[in-house]
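S.K.: take this sequence and fold it.
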Amino acid sequence: MKGLKIVTIGGGSSYTPELVEGFIKRYDELPVRELWLVDIKEGEEKLNIVGDLAKRMVKKAGVPMEIHTTLNRREALKDADFVTTQLRVGLLNARIKDERIPLSHGLIGQETNGAGGMFKALRTIPVILDIDKDMAELCPNAWLINFTNPAGMVTEALLRHGNNKKIIGLCNVPIGMEMAVAKLLDVDHSRIRIDFAGLNHMVFGNNIYKDGINVTEEVINKIANGEMGGVVKNIKDFDWMPEFIKGLNIMPCPYHRYYFQTKEMLEDELKEFSKGETRAEVVKRLEDDLFELYKDENLNVKPPQLEKRGGAYYSDAACRLISSMYNDKKDIQPVNTRNNGAIKGIDENSAVEISCIITKDGPKPIQVGEMNVQVNGLVQQIKSFERLVIEAAVTGDYNKALVALTINPLIPSDKMAKIVLDELLVAHEDYLPQFKEVIEKLKKEK
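M.R.: Predicted coordinates for the structure are as follows:
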């Protein structure tokens, strides 16, 4: 067999050992012969550290997988079969600003929700579209598997404005929800399936099955009774009101706490902020510790400490998806893909996070009709926000950016939206060339 060439952009990420482990575990069914790890000059040191660890992992496993590291994206992309993206424009310092600036105005400061999520998208979408251009030239038949947050907006930007339509967005939250249900019911993950529908970080579990039998009511009751543990490490695990969960009657994802428990989440964030701490700064310390571990020449496996980073099950999600496509398994997995009428009331060209049949030709969304009335309004509101953010990212339209932020449920008024928007635009000047004229004007007005 010729084997596969896979390129990971953002290869110096602390998550990369997860991905390498996933490919090693599946080597018999997914023969990755070349894995190219790509990064930028600012990430060169981390890229070399992760690359050396990946080589040690592959050597220990005894699989014929070549690991290449490079700062030359075009060199890496030539004739790739799959490209995965896990990049962070502006690195963690940009995330710190995304969290600190909203919190300084008494608003939720979070990486993928509200103002922080919007600015991560504004920085990221132009870069991802550049990658897409290179792929159209150098590997036009490759699938792009995007793990970069905010994954839904990035995926939709590619679907609407990219050259290549072979795009899939991926998130570890749905597989984390499956794992949490498996633990709750004390069964192996393979026996659990959830019908997912919604948007990225706004996805719901409509029906839950154990061995093909619908156990949704049992799981909802257990969640209502506070029996389910945390799904992801990076979100505070406040208990849900029992009556609320029973009334909702579908499984929420952890990110719904920002919308259904806004007061508690904000109070907790402000408490940490008053101590000079945000989640971004916690992550920065975790990353520093992880890379110290990765430097150890005796380390040749993924260290367990990586799970504290918040990306648990990333490799399972990414590698099972690529394997299912390569082997045309036609199994069911939740991904971000073009709606194509699967969720009624959402534009067919929009990205949705939904359970799909995974084939060699990509994901086929399973039709769900309208979202439940309990959640349909919130999903529609967030989709409107996402679409306006994407347009602002592509065009540099300040007015669209302001409307986008104002209609987000985590922002209380247009005046507050403008204050935060202006401050974040100036703070991220280096990474927002599409807003150059606007930013110059804002700086003069100061």
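
S.K.: CA only for contacts and neighbour counts going forward, please
M.R.: Noted.

S.K.: how about the strands of the stretch 51-200 of the chain, start to end?
M.R.: Per DSSP state E, counting those that start in this stretch, the stretch 51-200 of the chain carries strands over the ranges 66-70, 82-85, 143-146, 167-169, 192-199.

S.K.: mean neighbour count, those: which tops it?
M.R.: strand 167-169 (a mean of 27; mean count of other Cα atoms under 10 Å).

S.K.: rewinding a little: got JSON lines for the strands of the stretch 51-200 of the chain, with distance to Y259 too?
M.R.: Below are these laid out as JSON lines (distance: least, Cα to Cα, whole Å):
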{"stretch": "strand 66-70", "distance to Y259": "41"}
{"stretch": "strand 82-85", "distance to Y259": "28"}
{"stretch": "strand 143-146", "distance to Y259": "25"}
{"stretch": "strand 167-169", "distance to Y259": "23"}
{"stretch": "strand 192-199", "distance to Y259": "14"}
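
S.K.: residues in contact with the residue nearest to Q367 when sequence neighbours are not counted?
M.R.: Closest residue to Q367 apart from its sequence neighbours, by Cα to Cα, 6 or more residues apart in numbering: A342 at 4.1 Å. Remark: with contacts taken as Cα atoms under 8 Å, 6 or more residues apart in numbering, A342 is in contact with 348, 365-369.

S.K.: please generate a structure for the following sequence too, so the two can be compared:
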Amino acid sequence: MKLAVVGGGSTYTPELIDGFARLRDTLPIEELVLVDPAADRLDLVGGLARRIFAKQGHPGRIVTTSDVDAGVADADAVLLQLRVGGQAARQQDETWPLECGCVGQETTGAGGLAKALRTVPVVLDIAERVRRTNPNAWIIDFTNPVGIVTRALLQAGHKAVGLCNVAIGFQRKFAKLLDVAPGEVHLDHVGLNHLTWETGVRLGGPGGEDILPKLLAEHGDAVAADLRMPREIVDRLGVVPSYYLRYFYQHDAVVEELRTKPSRAAEVAAMERELLEMYGDPTLDEKPELLAKRGGAFYSEAAVDLAASLLGNGGSPHQVVNTVNNGTLPFLPDDAVIEVQATVDGTGAKPLAVPKLDPLYAGLIANVTGYEDLALQAALHGGRDRVFRALLAHPLVGQYAYAEALTDRLIAHNREHLAWA
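M.R.: Presented below is the predicted three-dimensional model:
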């Protein structure tokens, strides 16, 4: 089995490598290709990756290359984890929206739109290269904004499934609180990427007992603290919203918070410099503890599980993925991309049935889906008016004056990445 990772020079990659090494029986990789245009980073990450494989006795071969076509040729699956513009672009995404009183964040709001505009054309180009060299390869997208990127891939006819680590993070945290094995915890997870709610927590599978009320009653403080939301919000909802819902439920407070502290991008950039220095140590043969603070917790387990299922090597019977709606949420278009529990096999991901949603959640999902449709049109076709319309549709913007000002700032800060600007 051959697997290619585009964006293989990311500081995330050793987390992925560690999972590939530990879970080699689930996903028996014979050749792993790390693809990245940044040769210096790729050398450091590739060296550590080989040492991790060697220490854990993995027989697979690790290859590094900056040539996308060569890297993805004959791959059974291609995992995308790239960041167009690097941390410098993320720093901008997280700062200029604040000038207009809006949340600055790299995956939602105005910053998330900027990332989508930079990313979608690049990802589609890579996907076309995959299709030319190996049309049967699966594309697993971990590149944010996952929902929009996955929708672009699917609408272009690619074999793609989107992946996020939010759900597996909740699963592992809830299992720890409940003192059960993670595999015993099944989440009723529903929404869009980075706009999801856990409406049930079941033991043993989809038909198991819903213990969410018990979980919140006994561990509500811990859950709320992890979300960085007041417990009152969680108790009144009676569900567990993703961390990203704080940008919607506490917008103004979050804006003030973001204005008074260093950006997450600055923190990550400093962390990355330290990690890359560590990766250059020829005696390091395991992922460093610092990597846990970088983000992407349990990403490797989720990626291995998904790839194993898509490639016919087993995997969990149900997994949370980003895939086409096809009537699962009847208030959305069939071609919308949703994030829900699904059965996954060699034919792709098929969402499990979702009970009728409370309008409190369905309304916001519908609103953001409309924005995502407009965002994708802007990413595919460009133009100031398309950018403006997407911003005006986003519930974190929503006002004419804000959308006008943010449109100008978005284009000014991203001109080098926008072919039409």
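
S.K.: TM-score for the pair, please.
M.R.: Overlay of the two chains. TM-score (TM-score structural alignment, normalised by the length of the second structure): 0.96; 417 aligned residues with a Cα RMSD of 1.5 Å.

S.K.: so which of the contacts of A342 of the first structure sit within strands?
M.R.: 365, 369 (DSSP state E).

S.K.: closest one of the contacts of A342 of the first structure to V282 of the first structure?
M.R.: P365 (36.7 Å; Cα to Cα).

S.K.: got the contact list for the closest one?
M.R.: By Cα under 8 Å, 6+ apart, the neighbours of P365 of the first structure are 337, 339-340, 342, 354-357.

S.K.: ok, those in the second structure, which still hold?
M.R.: Retained in the second structure (both residues aligned by TM-score structural alignment, their matches' Cα atoms under 8 Å) from these: 337, 339, 342, 354-357.

S.K.: in strands, which of these fall?
M.R.: Short answer: those in strands (DSSP E) are 337, 354-357.

S.K.: which of these tops the neighbour count?
M.R.: When neighbours are counted by other Cα atoms under 10 Å, I354 leads these with 32 neighbours.

S.K.: can you tell me how far the aligned residue in the second structure for that residue sits from V161 of the second structure?
M.R.: Counting by TM-score structural alignment, I354 of the first structure lines up with V340 in the second structure. Using Cα to Cα, to the nearest Å, V340 of the second structure is found at 12 Å from V161 of the second structure.

S.K.: any shared contact partners between those two?
M.R.: With Cα under 8 Å, 6+ apart, V340 of the second structure and V161 have common neighbours 321-322.

S.K.: what strand or helix carries the counterpart of A253 of the second structure in the first structure?
M.R.: Superposed on the first structure with TM-score structural alignment, A253 of the second structure falls opposite E264. Using DSSP states H and E, E264 of the first structure maps to helix 262-274.

S.K.: start to end distance for stretch 291-300 of the first structure?
M.R.: First-to-last distance for stretch 291-300 of the first structure - Cα to Cα - comes to 13 Å.

S.K.: so that stretch corresponds to what in the second structure?
M.R.: Under TM-score structural alignment, the match for stretch 291-300 of the first structure is residues 276-285.

S.K.: hang on, the earlier thing: quick check, nearest of the contacts of P365 of the first structure to R387 of the first structure?
M.R.: Nearest member of those to R387 of the first structure, counting by Cα to Cα, is N339, at 13.7 Å.

S.K.: please pull up the equivalent of the closest one in the second structure.
M.R.: In the second structure, N339 of the first structure lands on N325 (TM-score structural alignment).

S.K.: that match: neighbour count?
M.R.: Applying other Cα under 10 Å, we find 19 other residues in the vicinity of N325 of the second structure.

S.K.: where's it relative to F331 of the second structure, distance?
M.R.: 10 Å.

S.K.: check S316 of the second structure too.
M.R.: Taken as Cα to Cα, the span from S316 of the second structure to F331 of the second structure is 29 Å.
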